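Here is a sequence together with a model predicted from it:
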Amino acid sequence: MTAELDAPAKRLLDAANANDTDAFLAGFTADGVVDDWGREFRGAEAIRGWSDREFIGKQVSLAVEEVTRAGDETVVTAAVGGNGFNGPSHFTFSTDGDLVSRMTIRA
């Protein structure tokens, strides 16, 4: 059974699909981290640089296929499209209140 997507993860996915970098960054805590297959980008400036090069800057699209919950983490299986990486990925979101503290991307 697919769990419901929580608000912080939904906000980031919606911002990515709208190619809205500012809204995407606003969804993270001040010390938020993106872990993209083991490469970590911490804080808004580093996340923006990564996103401009590899995510929103590549017109990413994320089609959610499944959502599961494991404790305080939300795991989203999505089909990734756009002008960069294309294919299935798992996005794990850890939250701190209404914001994402960590987004981990894996196969």
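Thanks, I have it.

Only C-alpha atoms from now on, for both contacts and neighbour counts.
Will do.

how about the helices of this protein, start to end?
Remark: helices assigned in the chain by DSSP state H are 7-17, 21-26, 43-54.

buried set for the shortest one?
Counting neighbours by 16 or more other Cα atoms under 10 Å, one finds that the buried residues in helix 21-26 are T21, F24, L25.

Ok, the last one next?
Using 16+ other Cα under 10 Å as the test for burial, helix 43-54 gives G43, A44, I47, R48, W50, S51, E54.

which ones are touching the closest residue to N17 other than its chain neighbours?
Spatial nearest neighbour of N17, excluding adjacent residues (Cα to Cα, 6 or more residues apart in numbering): S61 at 5.1 Å. S61 makes contacts with A16, N17, V80, G81, G82, as judged by Cα atoms under 8 Å, 6 or more residues apart in numbering.

ok, second structure coming up, stack it against the first:
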Amino acid sequence: MIQLPNSVKAYFNASNNEQLDSFLEAFKEDALVIDFNREFNGLETIRNWCKSDILGVHVRFDITDAWEQDGAYAVIASLDGEFDKTNLPDPLLLIHTFKLADGKIQELHVSLP
């Protein structure tokens, strides 16, 4: 597995430790998150997404694989938390694809691998 950039590591560490401010510091001011078909533009909407979809249900990520391709970083992580797991695979794996600018997350796409 490759060495991940600090902002990508901060995204997962802050999520796992429920640290909203540290989570937001990993992103650029005008960042874009695409979580499946939902888009979150800018830090304020990303803050709300994090509070409801990550911290609000105590999501915990466990990175299982990571690689760099064409300047983007892809991370496969299993996740658990206090959310409805009905009809979800076990383990639940998601791929997070990060595009960075100036060392911070400019774009994040979350999808199934």
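Okay, I see it. Quick caveat: nothing in here was measured; it's all calculated off a predicted structure.

follow-up on the earlier one: now the helices of structure 1 as JSON lines including distance to E66 of structure 1?
What follows is the helices of structure 1, written out as JSON lines (distance: least, Cα to Cα, whole Å):
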{"stretch": "helix 7-17", "distance to E66 of structure 1": "13"}
{"stretch": "helix 21-26", "distance to E66 of structure 1": "21"}
{"stretch": "helix 43-54", "distance to E66 of structure 1": "23"}
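
who wins for proximity to F91 of structure 1 among those helices?
F91 of structure 1 lies closest, by Cα to Cα, to one member of the helices of structure 1: helix 7-17, at 9.3 Å.

State the distance from the equivalent of I105 of structure 2 over in structure 1 to N83 of structure 1.
Taking TM-score structural alignment, the alignment pairs I105 of structure 2 with V100 from structure 1. Distance, V100 of structure 1 to N83 of structure 1, using Cα to Cα, to the nearest Å: 25 Å.

Looking only at neighbour counts, state which of the two leads.
More crowded of V100 of structure 1 and N83, by other Cα atoms under 10 Å: V100, with 26 against 14.

and the nearest residue to that one once chain neighbours are set aside, what does it touch?
In space, and not counting its chain neighbours, V100 of structure 1 is closest to F28: 4.7 Å by Cα to Cα, 6+ apart. F28 of structure 1 makes contacts with A44, L99, V100, S101, R102, as judged by Cα under 8 Å, 6+ apart.

wait, isn't the fourth one in contact with A26?
No - S101 of structure 1 is beyond contact range of A26, at 11.3 Å (criterion: Cα atoms under 8 Å).

ok, now how distant is D102 of structure 2 from E29 of structure 2?
With distances taken as Cα to Cα, D102 of structure 2 is found 12 Å from E29 of structure 2.

Looking at these two now, which is surrounded by more residues?
With neighbours defined as other Cα under 10 Å, D102 of structure 2 and E29 compare such that E29 has more, 16 against 7.

Contacts only, for the residue nearest to D65 of structure 2 when sequence neighbours are not counted.
Of all residues not flanking D65 of structure 2 in the chain, I76 sits nearest, at 5.2 Å (Cα to Cα, 6+ apart). By Cα under 8 Å, 6+ apart, I76 of structure 2 lies in contact with I63, T64, D65, A66, L93, L94, I95, H96, P113.

Only whichever of those residues are buried, select them in ChimeraX.
Here is the ChimeraX selection string for the buried members of the contacts of I76 of structure 2, based on 16+ other Cα under 10 Å:
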select :63,66,93,94,95,96
